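Engineer: One predicted model, sequence on top.
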Amino acid sequence: MKLTALVLTLCVAVHANSNGGSETCCVDMVPKHPVDAQSSPFAKTGYKVSVDKEKISDGGEAKITVSGERPFKGYLLQVRDGETAIGTFDIAANDGHSKTINCFTKEKDHHLQSHNTLHKHVDLMLRRWLGMLSHLLNQLPFPVDFNDVFFRGEPKHNMATHNNANDKKSVSVTWKPPKGVKKTYTVYVTVAENGGVFWVRQPTAKITVE
């Protein structure tokens, strides 16, 4: 079975985004805070990501839990195939901790996939622009579904984030892989203890879809 590393990323926006991360966090997974990320080893922070099953069947689901010895304020979570956010997070509308956001990374940009450095730069800038545009549309007094306007038919709910800035010791969400994709996923996390202390894109657990 061909193994493809997919990224499960947790990114946090606190204070500036107390009700959760936004589409502007989709590409680089870095909280938009006015300080740099921590450089200390993530393994010594007391924060971790765990999964209830290391192997799931095609069409199955996995529960992913973010927890810590100390509280954290918020989070953002993705599962990626290379640089593309895939799969679906199943979170109830009345959930007390989490919500979903639509991230559009490379599903519609296959023409830009290239080893050419310039093409990669253009691809990155395009995806950042799409994220900012989606965020602006969501701020309108009349909600605009970015997916329906620009990417009709593309997957939705492929990013999970916090919906408040309350202290959290543990948050669990359910993730479902895309159907027919049998690969090994790598879990990556960015977690913020608060608005000034956060660790970016750390590799943690793995999930294999068989």
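Structural biologist: That came in fine, so what should we check first?
Engineer: from here on, contacts and neighbour counts on C-alpha atoms
Structural biologist: OK.
Engineer: thought Phe104 was touching Leu130?
Structural biologist: Yes: contact criterion Cα atoms under 8 Å: Phe104 and Leu130 qualify, at 7.4 Å.
Engineer: Alongside the first one, take a look at this:
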Amino acid sequence: MSPFGPCYLLLITASVDYWAPGDCYSNGKVDVVCDDMVPYHGFPSQTTPAPYHLKTNATMFGPTDRIKVTLFGTTDFQGFFLQARDTAVENSGFAVGTFTLTDPLQTQLLTCHEQQDSAVSHTSDDKKTEVVVIWNPPADAPQQIQFFVTVVTNYSVFWVKLPGPIISQHGSSPHPQSESTLPSA
């Protein structure tokens, strides 16, 4: 064994700790996940029922409405990525509308596909129990949109693209709501 063996191992350990991806997105700058909403942590997404849910304060919207969207769960979470998408475009990675923050200390706006403020994420990996934002429909909004969220409990435990409520434009047929996506006033 070389007299440098333990030092070499120490150097490798220090390098691995330095390059560990755990801190890559703790600041929430995750616009690289705009399409598939996958955090790329090197672990598989959870397949069990998620302890997190989205709710809205309305089932219908118009061009000037502001829809309150709440992310909450039965356990704390460190990170999230939230978008609204057109229900008519299956597997669309394109966000619809913009968001307004209610707490800029724990949430931030992101740009996806050159559409400013089209997604929301965390500002740090501090534990959160609830996040509230406002969704603003665009002038050319589709008939129905659905909210989707990826939630990170910790670096190795996360759920990808959890479906949230579907809301419809005034005058269109409302989408039937499941119990897990019912809006709340």
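Structural biologist: Received it, and whenever you're ready, just let me know what you need. Treat the numbers as computed from the prediction; the structure is a model and nothing was measured.
Engineer: Once they're superposed, what TM-score comes out?
Structural biologist: The TM-score (TM-score structural alignment, normalised by the length of the second structure) is 0.72; 145 aligned residues with a Cα RMSD of 1.9 Å.
Engineer: Can you say which helix or strand has the most centrally placed residue in the second structure in it?
Structural biologist: The geometric centre of the second structure, computed from its C-alpha atoms, lies nearest to Phe81 (Cα atoms, centre = their mean), at 1.8 Å. In this structure, Phe81 of the second structure sits in strand 79-86 according to DSSP states H and E.
Engineer: And that strand, what does it pack against?
Structural biologist: strand 115-122, strand 144-154 (3 or more Cα pairs under 8 Å, 6 or more residues apart in numbering; DSSP states H and E).
Engineer: Go through those and name the closest to Asp17 of the second structure.
Structural biologist: strand 144-154 (17.2 Å; Cα to Cα).
Engineer: okay, the helix or strand following the closest one sits on what stretch of the first structure?
Structural biologist: Downstream of strand 144-154 of the second structure, the next assigned helix or strand under DSSP H and E is strand 157-169. Per TM-score structural alignment, the counterpart of strand 157-169 of the second structure in the first structure is residues 197-209.
Engineer: mean shift of the matching stretch relative to the second structure?
Structural biologist: On superposition with the second structure, the mean distance recorded for stretch 197-209 of the first structure (mean Cα distance after the TM-score superposition for the first structure) is 1.4 Å.
Engineer: ok, and what's touching that stretch?
Structural biologist: Counting by Cα atoms under 8 Å, 6 or more residues apart in numbering, the neighbours of stretch 197-209 of the first structure from elsewhere in the structure are 9-12, 29-30, 37-39, 42, 48-51, 53-58, 177, 181-192.
Engineer: What is the neighbour count of Val27 of the first structure?
Structural biologist: Val27 of the first structure is flanked by 22 other residues according to other Cα atoms under 10 Å.
Engineer: ok but it is inside a helix, no?
Structural biologist: No: for Val27 of the first structure, which was evaluated using DSSP: H, G, I helix; E, B strand; the rest coil, the result is coil, with no helix membership.
Engineer: could you check the distance from Arg201 of the first structure over to Asp167 of the first structure?
Structural biologist: Between Arg201 of the first structure and Asp167 of the first structure the distance, using Cα to Cα, to the nearest Å, works out to 21 Å.
Engineer: Could you find the counterpart of the residue nearest to the centre of the second structure in the first structure?
Structural biologist: So Phe81 of the second structure corresponds to Leu76, using TM-score structural alignment.
Engineer: Its match against Thr24, yeah?
Structural biologist: No: no contact is recorded between Leu76 of the first structure and Thr24 when judged using Cα under 8 Å, the distance being 11.5 Å.
Engineer: which residues in the second structure does the longest helix seen in the first structure align to?
Structural biologist: Secondary structure of the first structure per DSSP state H: the longest helix is helix 117-138. Under TM-score structural alignment, there is no match for helix 117-138 of the first structure anywhere in the second structure.
Engineer: hmm, back to that, can I get the helices and strands packed on strand 79-86 of the second structure in CSV including mean neighbour count?
Structural biologist: Output for these, formatted as CSV (neighbours: other Cα atoms under 10 Å):
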stretch, mean neighbour count
strand 115-122, 22
strand 144-154, 22
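Engineer: need those strands in CSV with distance to Ile67 of the second structure, can you?
Structural biologist: Output for these, formatted as CSV (distance: least, Cα to Cα, whole Å):
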stretch, distance to Ile67 of the second structure
strand 115-122, 14
strand 144-154, 11
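Engineer: which stretches of the second structure form strands?
Structural biologist: For the second structure, the strands defined by DSSP state E occupy 52-56, 60-61, 67-77, 79-86, 98-101, 107-112, 115-122, 128-136, 144-154, 157-169.
Engineer: and Ile12 of the second structure, which of the ones you listed is closest to it?
Structural biologist: Proximity to Ile12 of the second structure, assessed across the strands of the second structure by Cα to Cα, is greatest for strand 144-154 (24.7 Å).
Engineer: Mean distance between the closest one and the first structure after superposition?
Structural biologist: When the first structure is overlaid, strand 144-154 of the second structure sits 1.6 Å from its aligned residues on average, using mean Cα distance after the TM-score superposition for the first structure.
Engineer: sorry, back to before: which one of Arg201 and Asp167 of the first structure has more residues nearby?
Structural biologist: Between Arg201 of the first structure and Asp167, Arg201 has the larger neighbour count (other Cα under 10 Å), namely 19 against 13.
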